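**Student:** Any chance you can model this:
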Amino acid sequence: MDKQRWQTLMHNLAGQPSLDTYQQLVCAYSEPHRYYHTATHIDACLVHLDRVKALAQAPAILEMALWFHDAVYQTQSNHNEQDSADWAVHFLQNAGAAVNVSHQVHHLIMATATHTTHDHPDTAWMVDIDLAILGQNTQTFADFETQIRKEYAWVPIAEYCQRRSQIFETFVQRPHLYQTAYFQERYEAMARSNLQTAIRRLQAGALVC
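**Tutor:** Down below sits the predicted model:
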């Protein structure tokens, strides 16, 4: 989470650096109960954004949504996305950003709650970037799964395996895991392979427990 990058983004959207909020975000993504939803995840999202920035309608707004989309993350909460989106809106309004900017950021963050597209033109990019981890190499995906399990260590293993398997099955049943041609061409096949492997492992784990 590069400070200079944050300052450049804030200059583009509101004309001020807002370093206090930058530090708050760094602290949020450094919380000890996080293993995957950390600054590393945000940095990875920004790398993916940089590769498609020229294709986005409002790249600065999309980037701001990525910075905030997991800012609030409690594994026993059902409204992390809502809380993260609300924080982003409150911050942007106080920072003097245009009203439409805060509304669009809120909309983009909320899209990550269901990982489905809506009416905003950059929603597909937001969702695909957040799900890019599914299409990475086998080891990276395995590390991701280990990190998520650590975040949900409080859930009994049999219950965890069952729920995680169900989530992955909803993804593989979709006609496309990714919404954009860019992500489909690069990550769709690997993502489906990773998910199928994970489903088999999770189902076997649930049966054993």
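**Student:** C-alpha only now, for contacts and for neighbours.
**Tutor:** Fine.
**Student:** Residue nearest the middle of the chain, spatially speaking?
**Tutor:** residue 130 (3.7 Å; C-alpha atoms, centre = their mean).
**Student:** Quick check: the gap between the residue nearest to that residue when sequence neighbours are not counted and residue 63.
**Tutor:** Spatially, and ignoring its direct neighbours in sequence, residue 130 is nearest to residue 45 (6.5 Å; C-alpha to C-alpha, 6 or more residues apart in numbering). Remark: distance between residue 45 and residue 63 (C-alpha to C-alpha, to the nearest Å) = 9 Å.
**Student:** Which elements pack onto the strand or helix carrying residue 21?
**Tutor:** Using DSSP states H and E, residue 21 maps to helix 19-28. Under the contact definition 3 or more C-alpha pairs under 8 Å, 6 or more residues apart in numbering; DSSP states H and E, helix 19-28 sits against helix 3-13.
**Student:** Please, which helix or strand holds the closest residue to residue 67 other than its chain neighbours?
**Tutor:** Closest residue to residue 67 in three dimensions, ignoring its sequence neighbours and counting by C-alpha to C-alpha, 6+ apart: residue 42, at 6.3 Å. Secondary structure from DSSP H and E places residue 42 in helix 39-52.
**Student:** Quick one: list the elements packing against that helix.
**Tutor:** helix 59-68, helix 123-130.
**Student:** With residue 91 as the reference, name the closest of those.
**Tutor:** Across those, residue 91 has its closest neighbour in helix 59-68 (10.3 Å, C-alpha to C-alpha).
**Student:** tell me the angle that closest one makes with helix 19-28.
**Tutor:** 50 degrees (axes from the mean of the first three to the mean of the last three C-alpha atoms, to 10 degrees).
**Student:** And this one, please, so the two structures can be compared:
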Amino acid sequence: MEANSGILDKAANQVRQHFEKNVPATLYFHDLHHTLQVVDASSQMAAAMHLPEEDRLALLLAAWFHDAGYSTQYEGHEEYSVEIACKFCREQGLAEALIAKMSSCILATSMPQSPANPIEQIICDADMAHLGSAHYPEESKLLRKEINTVFNKDISKKAWRRTNIRFLQEHRYFTEYARTHFEPVKQAHLKALLDKEAAAKGETVETPVGTIEDVPALEPTSTEKEKKPVDKASQSRTDRGIATMFRIMSENHVSLSQMADSKANIMISVNTIVLSILVSVLLGKLQYYPQFILPTAILALVCLTAVIFAIRATRPTITGGVFTEEDIRQKKANLLFFGNFFKMELKEYEWGMKEMMNDSEYLYDSMIKDIYYLGKVLARKYYYLRISYNVFMYGLVVAVLSFAIASFIGMK
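**Tutor:** Got it, this is the predicted structure:
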């Protein structure tokens, strides 16, 4: 718990410095104050829902970093937020599983929100907690000012009011906590906006505060008529989210593979040193100490077996390195893996890649296969690595005991 608290303190300091140095001052709404609100709301909901400590850490890290990407890009900033957050977490030596969980939380806040688990639901509701706060009118004005400045627009108060009405009507909180604490206040804000809209039209609108379904729909505005560009923007954000997911998964697989190779190298180095000592020191003296022949043989066998399995964990698999035109047309060849094309000519490879890039289904299928086979390779590595470590651990115990017994017998 104390270690997690220290990491969160470091995250808070880094995010504060990041906003001060890198985030534009024209972000009147998505500023450090908003991040602090999201962190506070996330912390309250995590406590109320009794989250496990690991989930709480992932959630609060995501809350701190979820808007850090505004320093690079406004729309689609979430993937840049993920990059900044992942860099910080790896510098702190956090587990890749926790980093992946945190990254998913940040990506879940992109609009339209699509949380897949409780902690993603919490951060999505925390990000929209201002809708159900007493300060919503002021926050809404800041957001309008920000959008007008960043995109060089001049959204009128009337158009902004209608936009807010539609958003509040369509928005849903995901957690029971938010529905209990934020929803009633949000509905009060919605009623106030509807009353203003009705007054502007010279009409009287009666709206129960507790419901959204009974609210009369407003007449379509020019923003609603521009539905296609909005849909394209949403699709673009979805595509970026998918690309980020694949990139994170690939990075995680590569990191795990490097860890496996490092562990295998340690095992190979240790056991070869022991074997060298056995050959150079003990073998020449066994004729004088015959009682150590069996223990020496056991230790040599243990070291040799451990080295063999460690080498098998790192030994690469040789593939054909070629693909045919028919493989591409039938979408069988995965050109994202070098082993499938390293013997091909550049022209053929360029043609195959262009065919794949022109077919989004084929491209995604190739990416999925690449992740899958990376996982299969990792499973093989860790399987042999586990055997190597088990042989070394238990075999070393047996060898030491056998040396102790032989020494005891020799003393008699």
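**Student:** ok so, going back, how far does the helix holding residue 42 of structure 1 sit from the chain's center?
**Tutor:** 10 Å (C-alpha atoms, centre = their mean, to the nearest Å).
**Student:** who touches that helix?
**Tutor:** Residues outside helix 39-52 of structure 1 that contact it (C-alpha atoms under 8 Å, 6 or more residues apart in numbering) are 1, 26, 29-30, 63, 66-67, 129-130.
**Student:** Stretch 241-256 of structure 2 too?
**Tutor:** 79, 96, 100, 107, 367, 371, 374-375, 378.
**Student:** Could you dump those into JSON lines with neighbour count, secondary structure and distance to residue 266 of structure 2 added?
**Tutor:** What follows is the contacts of stretch 241-256 of structure 2, written out as JSON lines (neighbours: other C-alpha atoms under 10 Å; DSSP: H, G, I helix; E, B strand; the rest coil; distance: C-alpha to C-alpha, whole Å):
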{"residue": "79", "neighbour count": "24", "secondary structure": "helix", "distance to residue 266 of structure 2": "36"}
{"residue": "96", "neighbour count": "19", "secondary structure": "helix", "distance to residue 266 of structure 2": "22"}
{"residue": "100", "neighbour count": "17", "secondary structure": "helix", "distance to residue 266 of structure 2": "27"}
{"residue": "107", "neighbour count": "30", "secondary structure": "helix", "distance to residue 266 of structure 2": "37"}
{"residue": "367", "neighbour count": "19", "secondary structure": "helix", "distance to residue 266 of structure 2": "32"}
{"residue": "371", "neighbour count": "16", "secondary structure": "helix", "distance to residue 266 of structure 2": "27"}
{"residue": "374", "neighbour count": "17", "secondary structure": "helix", "distance to residue 266 of structure 2": "22"}
{"residue": "375", "neighbour count": "18", "secondary structure": "helix", "distance to residue 266 of structure 2": "22"}
{"residue": "378", "neighbour count": "18", "secondary structure": "helix", "distance to residue 266 of structure 2": "18"}
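**Student:** In structure 2, what residue corresponds to the residue nearest to the centre of structure 1?
**Tutor:** Alignment note (TM-score structural alignment): residue 130 of structure 1 maps to residue 127 of structure 2.
**Student:** Next one: its match from residue 34 of structure 2, what distance?
**Tutor:** Taken as C-alpha to C-alpha, the span from residue 127 of structure 2 to residue 34 of structure 2 is 8 Å.
**Student:** which position in structure 2 aligns with the residue nearest to residue 130 of structure 1?
**Tutor:** Residue 45 of structure 1 maps onto residue 38 in structure 2, with residues paired by TM-score structural alignment.
**Student:** what does residue 150 of structure 1 give?
**Tutor:** Checking TM-score structural alignment: residue 150 of structure 1 goes with residue 145.
**Student:** Give me the spatial nearest neighbour of its match, chain neighbours excluded.
**Tutor:** residue 28 is the one closest to residue 145 of structure 2 (C-alpha to C-alpha, 6+ apart), at 7.1 Å.
**Student:** contacting residues for that neighbour?
**Tutor:** 142-143, 145-146.
**Student:** Which among those residues count as buried?
**Tutor:** 142, 145-146 (16 or more other C-alpha atoms under 10 Å).
**Student:** what do we get in structure 1 for the residue nearest to residue 145 of structure 2?
**Tutor:** Checking TM-score structural alignment: residue 28 of structure 2 goes with residue 35.
**Student:** Its match is in what secondary structure piece?
**Tutor:** Residue-wise, residue 35 of structure 1 maps onto no helix or strand under DSSP H and E.
**Student:** Against residue 29 of structure 1, how distant is it?
**Tutor:** For residue 35 of structure 1 relative to residue 29 of structure 1 (C-alpha to C-alpha), the value is 9 Å.
**Student:** now residue 51 of structure 1
**Tutor:** To residue 29 of structure 1, residue 51 of structure 1 is 23 Å away according to C-alpha to C-alpha.
**Student:** The two: which is more packed in?
**Tutor:** Neighbour tally, residue 51 of structure 1 and residue 29, criterion other C-alpha atoms under 10 Å: the higher count belongs to residue 29, 25 against 10.
**Student:** residues near the residue nearest to that one when sequence neighbours are not counted, how many?
**Tutor:** Leaving aside its chain neighbours, residue 29 of structure 1 sits nearest to residue 38 (4.6 Å; criterion: C-alpha to C-alpha, 6+ apart). For residue 38 of structure 1, the neighbour count with other C-alpha under 10 Å is 21.
**Student:** Great, nothing more from me.
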